[in-house]
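**Q** sequence plus the predicted model coming up.
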Amino acid sequence: VITAAAELAGTRYGADTQADIRLRVVGDHVRSALMLMTDGVTPGNEARGYVLRRLLRRSIRSMRLLGVNEPVLPELLPISKGLMEQSYPEVAGQWERVSQVAYGEEEAFRRTLAAGTQIFDLAAGQARSRQSGVLSGDQAFQLHDTYGFPIDLTLEMASEAGLTVDSDRFRMLMQEQKDRAKADARAKKGGTVNTEAYRSLRAAGETPFLGFTDLSVDSRVRGIVSDGTLVQVARPGDVVEVVLDETPFYAEAGGQDADHGVLTGSGLALDVLDVQRPIQGLVVHKVLVNEGELAAGARVLAQVDGPARFAACQAHTSTHIVNAALRQMLGQGTHQAGSYNKPGYLRFDFNATQGLSAAMRGELEGIVNTAIRDDFEVTDRELPLDEAKALGAQAMFGEKYGEVVRMVELAGPWSRELCGGTHVARTSQIGLVNLIGEQSVGSGIRRVEALVSNEAFERFAAERALVATLSDTLKTQPDQLTDRVEKLLAQLKAAEKQIEEFRNRELVRVAEEYARRAVVVNGFRLVLDRVKGATGADLRTLALAVRTELGAEASVVAIVNSSDDKSAIAVATNEAARTRGARAGRLVGVGAAELGGRGGGKDDFAQGGGPKSGPAVTEALNAVRDAVAAL
C-alpha cells in the first residue's frame, strides 16, 4: 500500500522524511480500516464507527497533503484486500459491502474538504496576519456548523499550520446552539419555555407511569397550568395542561408519539390532545375541557384510547425489527440515528454512506415481515446499564441513561435495545409492514419510512387495485405490465420527437413568411409581428429563425405572443444591428413596458412580458419600431 501510495503521489518512500510519515499513516490506516469494516463496523459518530471514520479521513487527507487530489481508496483498498484475504478469507466475502462503504465515505469527505479547506485557509491566514497563533472559536464553529467540518479535523489542520484553536469558545457556541434547539423544542411541545409552574408541581414527586399494564387509572389532579401559570380552575372551551398524581398516558419520548384519550369525572369530560415531559419526571397532559369545570384536586378517570395505543405499540416494535434487520444486512456497525412512530406509521434513521438499492429495500422488507411471521416474543426487563451493554443492547447515540435501564428484547438476542416505550407482546400482532420510502436526510444518514398493520394492508390493497386497473386499461397481464408501460413510454417519446420535428419545420416556414414581411426603418431591416399559442421556447426559436432568414444586413426582430390575460415579447438582433447600437436587452424593455411588465437579456437576444394584451401588443411593437428609428 505504501508503494502504491508513493506512486500515486509521484514520490519514493525514503526520499523525504515528512512524506514518509504520511505514507506510513496511509499504509497503516487503510489496512486497519479494511479490517474494521470487514468486522461489520460502519463509519459513524460514535465508538468504533468514529475511530473508523477518522482512520479513513486521515488516510485521504494524508494523500491530499502529498499532492493527490483524486479519489485514492479505489486504488489503495484493493491492494490491502489482496494481501489480507490470504490470511483472513472473510475479507473477500465482505468486500462488496466494504468497498461501497469506503468509497462512499471518501466521496462524502471530499465534498466536505472542498467546501471547508478554503474557509480554513482563509481563517488561518487572518490569524497569521494578526500575528496570532490562535484560530478563533467562532471560525471553528462556522466550519463545523456551515460546512460540516469536524472539529477534530480543524484541530489537526490547525496544529499542522502551527496554530491552536480556541476550543473553549467553540464549545460555548456549540452549547448555545444546543440550548436554542432545546428551547425551541420546549416551546413547541410545552407551549412555553417557563418551567417554574412545572417545577412547583414536580416538587410533589415524579408522575408514575402505569401505562405498561393499565390503560385506565383513577387519579387526582395535582395541578392545572395555563400559559405557564398555575390556575385553580379550567372551564369548558379552555385548553390547559393537567398534571395527575399518576397516569396511564405515554408521554412522547424515544420516537414514540404521545397517547390520546379522555379524562372523565363527575360532570367532567376532557379530551387529552397531547402528553409531554417538559421537565424530568413530570408528565403533563394537554387537554380540551368539553364539559364541567376542572378544579385542582379533583378525582378523574384517565382512559387511554386503547386501539390507538395498540397501533402505536405495533409501530414501535416495528422500528426495533427494522433496526435489527438493517444491522443484519449492513453490519453491526449500523446504528440508529433517530426514529418516529405513531399508529400505522414509522420512520427510522440510520448511519450509511449510500442509499439502499431496490433489491436491498426488498430484502429489508422481507426480513422485517419474516420476523413478524416468526411470532417472536417481545419481553422487557430492568437491569444495570453496564450489564445491558454487555449483552449487546443498542443505545441511542447521545441519549442519557440512568444506572438502571429498561431493555426490550425480541427473541432474546435477535434484537436488544434500551427503550422506555410500549410494545406488542409478540411480533405476529403487528401483522404487516410496507416499506414506502428510503432517502438521505443528512450527511451519512439515511431514512426508511414504512406503513404498519392496517395502513400497510390498505397501501398494498390500493397498489393491487391500481395494478388491476392499469392491466385492464392496457389489456395486458399484471406480470407483463412493466414491459407494456415501457413500450408505451418509448412510443410516446418517439411521438414527442416527431411532433417537435413537425413544430420546428412549421416554425421555419413561419420564419420565412415573417422575413418576407420585413420593412426598412432607419436603415435596419425590421420584423414586427405577433403569434398566438406559442410557448416561451417556441417564441425564442421563431425570433432566432427569423433573424437567420434576414441575413447579414442590420436586422431587428420583435415578436409578441399574446393571450387573453398576458403577453410575452422576444427581441433578436444580428451583429450588424448591434454594431449600429441596436441592443436586444434595451429594446425588449421598451416593448415590455407597454405590456405592463419588464424584460431583460443579452444584446443579441432578450425576452420579457406583462399582463396586458389586445391594443397593448400593437403599442409594444410600435415602441420597438420607434426606438429603432431613433438610433
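**A** Now that the structure is in, tell me what you want to look at.
**Q** going by C-alpha atoms from here, please, whenever you check contacts or count neighbours.
**A** OK.
**Q** next one: residue 8 from residue 75, what distance?
**A** Applying CA to CA, to the nearest Å, the value for residue 8 to residue 75 is 9 Å.
**Q** same check on residue 526?
**A** 62 Å.
**Q** so who does the closest residue to residue 597 other than its chain neighbours touch?
**A** Spatial nearest neighbour of residue 597, chain neighbours left out: residue 610 (4.0 Å); criterion: CA to CA, 6 or more residues apart in numbering. Neighbouring residues of residue 610 by CA atoms under 8 Å, 6 or more residues apart in numbering: 566, 567, 568, 592, 593, 595, 596, 597, 598.
**Q** and with 7 Å instead?
**A** By CA atoms under 7 Å, 6 or more residues apart in numbering, the contact list for residue 610 reads 566, 567, 568, 592, 595, 596, 597, 598.
**Q** which of those residues are buried?
**A** 566, 567, 568, 592, 595, 596, 597, 598 (16 or more other CA atoms under 10 Å).
**Q** ok, second structure coming up, stack it against the first:
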Amino acid sequence: MQTADIQRRWLEFFGTRGHTVVPSASLVSDDPTLLFTVAGMVPFVPYLTGVVPAPYPRATSVQKCIRTNDIDEVGKTPRHGTFFQMNGNFSFGDYFKEGAISYAWELLTASQSDGGLGFQEKDLWVTVYKDDDEAIALWKKIAGLPDDRIQRLDMDTNYWSTGQPGPAGPCSEIFFDRGPAYGVDGGPATDDDRYVEIWNLVFMQYLRGEGTGKNDFEILGELPNKNIDTGMGMERVAFLLQGVENMYEIDQVRPVLDAAAELSGRRYGADHDDDVRMRVIADHVRSGLMLMTDGVAPGNEGRGYILRRLLRRSIRAMRLLGVDAPTFEVLFAASRDAMSAAYPEITENYDRVSRLALGEEEAFLRTLAAGTTILDLAVSDAKSTGSAALPGDTVFQLHDTFGFPLDLTLEMAEEAGLTVDRGEFDRLMAEQRARAKADAKSKKGALADLSVYGEFRAAGETVFLGYDELETETRVLGLLVGGQSVPVAQAGDIAEVILAETTLYAESGGQDSDEGAIVGSGFDLEVLDVQKPVKGLISHTVQVRAGEVHVGDVARTQVDTQYRRAATQAHSATHVIHAALRQTLGGDAHQSGSYNKAGYMRLDFSWNQALSPATRSEIEEISNIAVRDNLPVETRVMALDEAKALGAMALFGEKYGDTVRVVDIGGPWSRELCAGTHVGTSAEIGVISLVSESSVGSTNRRVEALVGLDAFREFAAERALVQQLTSSLKTPKDQLADRIAELSAQLKAAEKTIAQFEAARLTERVPALVAAARPTGAYTVVAQNVGTLGSADDVRTLATTVRGRLGDSAAVVVLAAETAGKATVIIATTPAAREAGAKAGELARAASAILGGGGGGKDDLAQGGGPDAQRIPAALEAVLAALRG
C-alpha cells in the first residue's frame, strides 16, 4: 500500500465519521516556543488546552512534522526520521476513550477492500497506563484482546502532559509485532525493536499541578471537558504494510536512497556503514525538501541552522560514500518525484527549492575545502609537537564555526594516524548544549504563560477595526500586570490590556505595531506594543500615564495618525519593491521575509548574487514610476483557493486561514496575500529611496529602503552635503566626482612620497645606532630611545635593519620610541644571541612590565609597550639588567 493511499484512507475514514478534515499546517510552527511543528497535535494545542475555543467538535489531519532531537539515530534504527507525517484524530469535549479505541481498532483491522489498513489482530499489542482500568476494559470489550496482549506501563511512558501545569492524562499505545526474527518475545514492555509503536491514543482528562519530570507532579482533578488526541506514525505504518525493513525503504524515501547508491557506485545492503549513510541521505534530503517548500532557507540560526545542518550532513554522508562532486541536483529531484503525489506544492515551489539546495551545496563544498586546509594545518602542528591527538578546541572550532562535521574530522584524523581529544571536544559541546537547553527551557516556560489568555479568548475574538477607522469606543475585557490577571492597573504600571475592539494594528506580516493611546474616563494609557499572543486575541502593552484603569471600563483607542500614515506607506512600498524585483530579476526572486515600520522597510528575497549598481537603480526607478503612476490599491477578502487561482502571492512561512485578504497594487502587477495596512493609491507612498543591498546567506539577499518623508529627508541631507563639497572644493556639481578622484590620487602620491622620505630618514639613523652597540654580559647590545616615530612599524623596521648590520655576533637590539602618545619597545635578536640564551619575547615582557602594558613575541622578534612613555629609560635598563644576568 503506497503512503499516499494510507493518507487518503485515513482522511476518508475519519471524514465520513463526522471529523472536520484539517489540512496540514506548515512545518514552521505558530507556537513561539517551537522552531518547528514537532507533533500532529501542535496546531490543535490552543483547542486542547482551552485557550482558544475549538471551531469544531472533532477533527482529523495528516500533519507534516520535523524533529531533530534524535538526529544522531537517523539511519541506525528502522523508525527514526527527521521529517515524518503524523495522522491524527481529535475530539474536543465530544467522544472520549470508547470512541477513540473503537475508531483505532476498526481502521487498523478492517480489510483493505473495506477501506481499512488490513492489519491482523494477532499481530497487535496495546499498552495502557498502569492504573487505567477503564481503558483495559474497553480494549477487551471492543477488540477482544486477551490479558497477555495488554500491558500496564508506568507514568514515564504512558502518561501525557505538556510538562507544565495544565491538561494531562493517561495514554494507550498500539504496537505491531514483527515476529521472532526481529527480537525477543515479551511484548512492548521489553522495549525491543521487534515491537513497533504505530498509534498513540491520549486521553486528556485531568488537570496536573506543578512539578518536574514525567512523574512527580500532582493531579489536581478532572477537566470539565475531556479531549482526545491521537497520533499514528505514517512512515511506520507504511514500512509495515509495504513489507520493507524500515521507514527509509518506503515509496516516499527509497528513491533518494537508490539515487545515492547509484551516484556512489555502492550497493545498498552490502555494507552496514554505507547503508546507514544512504539512509541518512534519504531522510535528510527529504526533510530539507519539505522545510524549504514551507519557506525555510539555510542560515546560521534557528530554523535555518537546523536546515543547514541537515543538508551538510547529507553532503558529508555522500563524501563518506566516496562522492566529492555535487549531488543535490539528482537527489532532490528524486525526492520531489517521490513526494509530489502527497504534496503537490512541492512541484510548484521546486525551482526555488532547487536553487536554495544547489547554492547551499556549492557553499558547503567550499567550506569543506577551507576546513580541510585548517585541519591539515592542525595535523601538521600535532605531528611537529609529537602529539598523537588533535586538540579538542580545534575540532570544536571546525565543527562550530566552519560547520565541519565531527565524523569527517575523525575520518581524516585517522587517515593521518592521529586521534581526536574527544574529552575536550565533548566538554565544549556539553557547554554549548547546556546553553541551548537553558534557552529552550526559558522559551518553554512561555508556553504555560499563554494559558492566562484563555478566559479572554473564550469571550470571543478581538475585533480589528483599524482598516477603516483610527479611533473606536470599546470596553476593557481584561488587564494583566506581570503576567497575572488583575482587576485594576495604576499610574506607572506596565500592563497588558485586552479590549473587545481595537483600531491599533498588532505586529504581524512583517509590519510593526501601531503607536497610539487608549484613553477613558480617569485614565490615559500610552501604547508601547500590540501583539497577538494567541490566535484571534489582540493584547496591548501599555504604560499607565495617569489615573487608574479597571476591567469593564469604557475606553477609546487612538492610533497615532502620522505614524500610521508612514507605516502604511512603508508596507505598500514593500509590495511595490517586491514587484519591481520580480520584474527586473524574474519570478525566482521571491520574497522570503520582510519588516516595515513608519518610514522604513526591508525585504529579503531568494537570490544568490549581489545586485549591480545598474540593477539597483533599475529596481528603484521601476518602484518610483509605480508611485508616479498613481496605481489603484484595492483590498479584497476571499477564499484562499480563490486568491491562489487569481495568482495572489503568499509569503513563505506565513500562516493563512481559509479566508484571506488580497492586496492589489495596479491590479495583477502586484497581487499578494496580506493582512497589513496600506495606502489608497500608490502615489500616497511618496518617494522610495533604496539605501542598501546586502547578503543574508548564500541564497538570500536583502534590500532596505526609506519611504515617504524619511526618504525626502535623506535626499535633502545628501543635497546639503553636495552643496558643501561644491563650495569647499570650488567645483561644479557635475564635476565633483572627478575632482574628488583627482584629490584622492594626489593624496596617495603624497603619502607615498612621505613614506619614502620617512624610510630614508630611518635609514640615515642606522649607522649611529650600530656604532652605539656595547658589550653587555654575553651579548653585543644596542639599547636606545629613538624619540618619537610615526608608528610601531617604523620602530620595527629600524630594529631589524640594525640587527642585520651587526652580522654574526650575539647581538640584541632594543629600541624604544613614543608612538601615538604611547611607549613602544621592539627587541630583535641574532641567531648567535638566541643560541646564547636571549629570547626577545621574554625581554619584551620585562620592558612592558615597567611601561604599564603588555608584550611578547617569538625569540627572534618581539614587541612590547605601555601607556607611560616617561618610563622608557627604566624599561631599557630592565632589559639590560636581564641581559647581564
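**A** Received the coordinates, thanks. The shown structure was predicted, so the numbers you read here are calculated from the model rather than taken from an experiment.
**Q** hang on, the earlier thing: between residue 8 and residue 75 of the first structure, which has more neighbouring residues?
**A** residue 8 (17 against 13; other CA atoms under 10 Å).
**Q** what does the more buried one align to in the second structure?
**A** Using TM-score structural alignment, residue 8 of the first structure has no partner in the second structure.
**Q** over to residue 506 of the first structure?
**A** That one, residue 506 of the first structure, aligns with residue 761 by TM-score structural alignment.
**Q** sec struct for its match, please.
**A** What DSSP: H, G, I helix; E, B strand; the rest coil gives for residue 761 of the second structure is helix.
**Q** next, find the distance separating it from residue 784 of the second structure.
**A** To residue 784 of the second structure, residue 761 of the second structure is 17 Å away according to CA to CA.
**Q** try residue 799 of the second structure
**A** Relative to residue 784 of the second structure, residue 799 of the second structure is positioned 10 Å away (CA to CA).
**Q** any shared contact partners between the two?
**A** residue 815.
**Q** show me which of the two is the more surrounded one.
**A** A direct count of neighbours by other CA under 10 Å for residue 799 of the second structure and residue 784 places residue 799 higher, at 25 against 18.
**Q** counterpart of that one over in the first structure?
**A** Residue 799 of the second structure maps onto residue 543 in the first structure, by TM-score structural alignment.
**Q** what ranges does the stretch 51-200 of the first structure have for its helices?
**A** For the stretch 51-200 of the first structure, applying DSSP state H, counting those that start in this stretch gives helices covering 73-84, 90-93, 95-129, 137-147, 151-160, 167-190, 196-202.
**Q** make CSV from those and add distance to residue 316 of the first structure to it.
**A** Shown next, in CSV, are the helices of the stretch 51-200 of the first structure (distance: least, CA to CA, whole Å):
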stretch, distance to residue 316 of the first structure
helix 73-84, 39
helix 90-93, 34
helix 95-129, 29
helix 137-147, 32
helix 151-160, 35
helix 167-190, 21
helix 196-202, 28
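**Q** now do the same contact list for the aligned residue in the first structure for residue 612 of the second structure.
**A** Aligning on TM-score structural alignment places residue 612 of the second structure opposite residue 357 in the first structure. Counting by CA under 7 Å, 6+ apart, residue 357 of the first structure makes contact with nothing.
**Q** ok, the closest residue to residue 507 of the first structure other than its chain neighbours - how many residues close by?
**A** Once flanking residues are discounted, residue 507 of the first structure sits nearest to residue 542: 5.9 Å by CA to CA, 6+ apart. Neighbourhood size, residue 542 of the first structure [other CA under 10 Å]: 27.
**Q** kindly report the same for residue 774 of the second structure.
**A** 13.
**Q** so it touches residue 783, yeah?
**A** No: with contact defined as CA atoms under 7 Å, residue 774 of the second structure does not reach residue 783; the gap is 8.6 Å.
**Q** still on that earlier bit, where's the residue nearest to residue 597 of the first structure relative to residue 623 of the first structure, distance?
**A** 15 Å.
**Q** ok, now residue 525 of the first structure?
**A** Distance of residue 525 of the first structure to residue 623 of the first structure, given as CA to CA: 16 Å.
**Q** list the buried ones in stretch 329-338 of the first structure?
**A** Using 16+ other CA under 10 Å as the test for burial, stretch 329-338 of the first structure gives 330, 331, 333, 334, 335, 336, 337, 338.
**Q** one more: stretch 389-406 of the second structure?
**A** In stretch 389-406 of the second structure, counting by 16+ other CA under 10 Å, buried: 389-396, 398-399, 403-406.
**Q** can you list these in CSV and add distance to residue 534 of the second structure?
**A** Formatted as CSV, these follow (distance: CA to CA, whole Å):
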residue, distance to residue 534 of the second structure
389, 53
390, 50
391, 48
392, 45
393, 43
394, 45
395, 43
396, 40
398, 41
399, 38
403, 36
404, 40
405, 39
406, 41
